[in-house]
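Student: below is the sequence, then the predicted model.
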Amino acid sequence: MSKYSLPLYQSIAKELIQEIESGTYRRGEFLPTEAKLCKKYHVSRVTVRQAIKILVDEGYVVKTQGSGTRVIFSQHLKILERSSKIIPFSKEMELIGKNSSSKIKTLELINSNKQLSKELELELHSPVFFYERILYGDDYPYCFEQGYMPVKYFPDFNLDVLLTSKMYYIETIRKIIVVYSHQIVQAILADDKLHKNLLVPLNSPLLDVTHITYNDHNRPIMKTSVIFDSNIYEANFIKYKS
C-alpha cells in the first residue's frame, strides 16, 4: 500500500468514490462487505470503516443494519445538488490535489450603478468594494474573478480576505449564512486582459459564470463573475458550499 500518498482510509475512500461515480457500483447496489474490502486493500476493519464513513458523510452510501452498505449516489441528483450549493475555490483545488493561491489585480471602492443596485437590492450609488483577482492551482491561472462586495455587509473587506478565504471571511468573520446563488452562464471570447491573465489565446472561447449570492434571509449579498477555460477547469466551486 506504499503507493498511496494519502492516509490509507482516504485513499480507499477516494477509489471507492471513483468506482461509484463511474458506475461500477450503481445506485441501489451494495458495496462489498467489510471483510472483502479488508482483503482487497490488505487493511484492517478499522481502516475500512474510516473509509466508509467518508462515503457516508459525503452522501455516496448509507449503512443499513443487517444488510450492508448501499449506494445512494446519483449523477442526476448530484447535478441538482450542485445548483444550490457553493464550494470555495481553495476546497475545490484541495479535492484534486492542488495548492490554491490568488493574485489581486484590483481592489477599490466604487458607487453602485443602476444595474448593480437592482441586482443587490441597494440604494443607488451605495458604496461597494470592487475587486479583480486571478485564482491559481499549483501556480497555473485557472480563473479570472471579478466581485462586488457591498460595504453594508462587508465594511472591513480587504486584501487579506482575497489572499486567503473569502468564504471563511463571510461566514466566520461576518457571520453571514450563505444559502444559494443565482447563476447566469455565457460564452465570451478572450480579450487582451484575459489573454494575459489566463494565458489563453486571444479570442479563444471562455465561460463567464456570474452569480448573485443570497443569505438565509433571501437577500442578495454579493455579485461575482468567474471567467475560465472549461477545457481546463469546471465551475463546480461556484456551485457548492462546504
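Tutor: Yes, it's here. Numbers count the residues shown, from 1 in each chain.

Student: when you work out contacts or count neighbours from here on, use the C-alpha atoms and nothing else.
Tutor: OK.

Student: any buried residues in stretch 157-176, and which?
Tutor: For stretch 157-176, the neighbour count (16 or more other CA atoms under 10 Å) marks 157, 162, 165-167, 169-170, 176 as buried.

Student: Ile96: neighbour count?
Tutor: Close neighbours of Ile96, defined as other CA atoms under 10 Å, add up to 9.

Student: wait, Val151
Tutor: Taking other CA under 10 Å as the definition, Val151 ends up with a neighbour count of 16.

Student: nearest residue to it other than its sequence neighbours?
Tutor: Spatial nearest neighbour of Val151, excluding adjacent residues (CA to CA, 6 or more residues apart in numbering): Val128 at 5.3 Å.

Student: what helix or strand is that neighbour on?
Tutor: Taking DSSP states H and E as the definition, Val128 sits inside strand 127-137.

Student: in that strand, which residues are buried?
Tutor: 127-137.

Student: stretch 189-205 too?
Tutor: Within stretch 189-205, the residues that qualify as buried by neighbour count (16+ other CA under 10 Å) are 190, 194, 197-198, 200, 205.

Student: quick one: end-to-end length of it, please.
Tutor: 5 Å (CA to CA, to the nearest Å).

Student: for comparison:
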Amino acid sequence: MRGGVPMYQKIKRQLIEPIERGEWPVGHPLPSEAELSQQFQVSRTTIRQAIGDLVSMGYVTRQQGKGTFVSQARPHITATKLYGFAEELRQRGEEVQIQILFMRAFHFIDKSEIVLPWTLDGQTWELQRIAHIDGQPVFWETSYLRLPNDLSVASWEEDNTSFENVYGYFERCGVRIASGLQTIHAETAMEETAALLQVAIGSPLLVVERITQDDTGDPVEYSIVKYPAALYRYEVKLLRQEDNFSIS
C-alpha cells in the first residue's frame, strides 16, 4: 500500500481511464500481466488483483489462452424517468433484441409465493422475456400484467409490438402509465437464472422490482427484473431541498 490507497486500486483506476475515454474500444486487448507488472513496478499478484476487479466490474473479460479484452460497455441506467426496461436501453441507443419465453394466464394457486399488488378479480397475465444486446443476455424479466377486462389476449398477441413495449401497448389501449415504485436489491444466481443469463451459478445479480400505476393510481404491472451485476451501473441523481439547509 502506498499513500494509504492499495496499489492494485490505483492500477485499476489507471486501466479504467482509457476504457471510459474510448481509447481502448470493445475487444481491445489489455497488456499482458508481465507488461503491466513491469510498467507499474509491482508483482503479478497485484496486477491479477486489479484485473480481477475489472472483470467483476464488467470492464474486461478473460479469454483462456488468448488474454484479457475490453468487454461490451455496461448499460448505464439513470433513474429519472419511467421507461420500460427494454425501452430504457433503447433510449440510450442500444440495439435490444427481445426473446419471449412465454405469456400465460396467471393463477395465484400456482405460485403462492407471489404477492401481487391487486386482487385477482380481472385478467392477470404472466409474461417472461429475456433481452439481448449483441447476443448477450442483459436481463431476465418476469411481469405480471393487469390487462383491461375488455382486452382479449388474442388482440394482445396480434399486436406485433406488444411484447416489445408493454407500456406503449397499454397506452394504445387507453391505459395511461403515470408512475412506478421501484426497489433494488442484490442476490446470487441460482441454477435457472444462471442458465438464462449465461452466468456462473452464484454470480451476483442486480434485482429490480417495480410496481407500475396508471393515472388513477391503480397498479397495472408488477415486474421482477434480474440483471448480471457486472454489466450494469445504476445512477440516481439526488437533490438537496432548501428546507434541509440551516443558516446560522
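Tutor: Sure, I can see it. Keep in mind that what you see is a predicted model, and the values were worked out from it rather than measured.

Student: and which of the buried residues of stretch 189-205 of the first structure is nearest Tyr233 of the first structure?
Tutor: Comparing these against Tyr233 of the first structure with CA to CA picks out Leu198 as the nearest, at 11.7 Å.

Student: what sits against the closest residue to the closest one other than its chain neighbours?
Tutor: Take Leu198 of the first structure and drop its neighbours on the chain: the residue closest to it by CA to CA, 6+ apart is Pro141, 5.4 Å away. The contact partners of Pro141 of the first structure, taken as CA atoms under 8 Å, 6 or more residues apart in numbering, are 134-135, 197-199.

Student: just flag the most distant two among those.
Tutor: Pairwise distances across those peak at 12.5 Å for Leu135 and Leu199 (criterion: CA to CA).

Student: the helix or strand just after the strand holding Val128 of the first structure aligns to what range in the second structure?
Tutor: Next along the chain after strand 127-137 of the first structure, taking DSSP H and E as the criterion, comes strand 140-150. Taken onto the second structure by TM-score structural alignment, strand 140-150 of the first structure occupies residues 136-146 there.

Student: mind listing what's buried in the matching stretch?
Tutor: Result for stretch 136-146 of the second structure [16+ other CA under 10 Å]: buried residues 137-146.

Student: ok now it, how far from the chain's centre?
Tutor: Here the centre of mass of C-alpha atoms in stretch 136-146 of the second structure, compared against the chain's by CA atoms, centre = their mean, to the nearest Å, lies 10 Å away.

Student: same for the longest helix that the first structure contains, what does it pack against?
Tutor: Among the segments of the first structure that qualify as a helix by DSSP state H, the longest is helix 8-22. Packing partners of helix 8-22 of the first structure (3 or more CA pairs under 8 Å, 6 or more residues apart in numbering; DSSP states H and E): helix 45-57.

Student: where does the helix it packs on end up in the second structure?
Tutor: Helix 45-57 of the first structure corresponds to no residues in the second structure, going by TM-score structural alignment.

Student: surely His185 of the second structure forms part of a helix?
Tutor: No - according to DSSP: H, G, I helix; E, B strand; the rest coil, His185 of the second structure belongs to no helix; its state is strand.

Student: ok, it - contacts?
Tutor: Neighbour list for His185 of the second structure: 206-208 [criterion: CA under 8 Å, 6+ apart].

Student: in helices, which of these appear?
Tutor: Secondary structure assignment by DSSP H places none of the contacts of His185 of the second structure in helices.

Student: and the match of strand 140-150 of the first structure, how far from the first structure on average?
Tutor: Plainly put, stretch 136-146 of the second structure ends up 0.7 Å away from its match in the first structure on average once the two are laid over each other (mean CA distance after the TM-score superposition for the first structure).

Student: distance of Arg129 of the second structure from Phe163 of the second structure?
Tutor: Summarising the geometry, the distance separating Arg129 of the second structure from Phe163 of the second structure, computed by CA to CA, is 8 Å.

Student: helix/strand/coil for the residue positioned nearest the centre of the second structure?
Tutor: Nearest to the mean C-alpha position of the second structure, counting by CA atoms, centre = their mean, stands Tyr227 at 4.0 Å. Each residue gets one of three states, and Tyr227 of the second structure gets strand by three-state DSSP.

Student: leaving out chain neighbours, which residue sits closest to it?
Tutor: Excluding its sequence neighbours, the residue lying closest to Tyr227 of the second structure (CA to CA, 6+ apart) is Phe139, at 4.6 Å.

Student: quick one: the one you found and Gln99 touch, right?
Tutor: No - applying CA atoms under 8 Å as the test, Phe139 of the second structure and Gln99 come out as separate, 10.6 Å apart.
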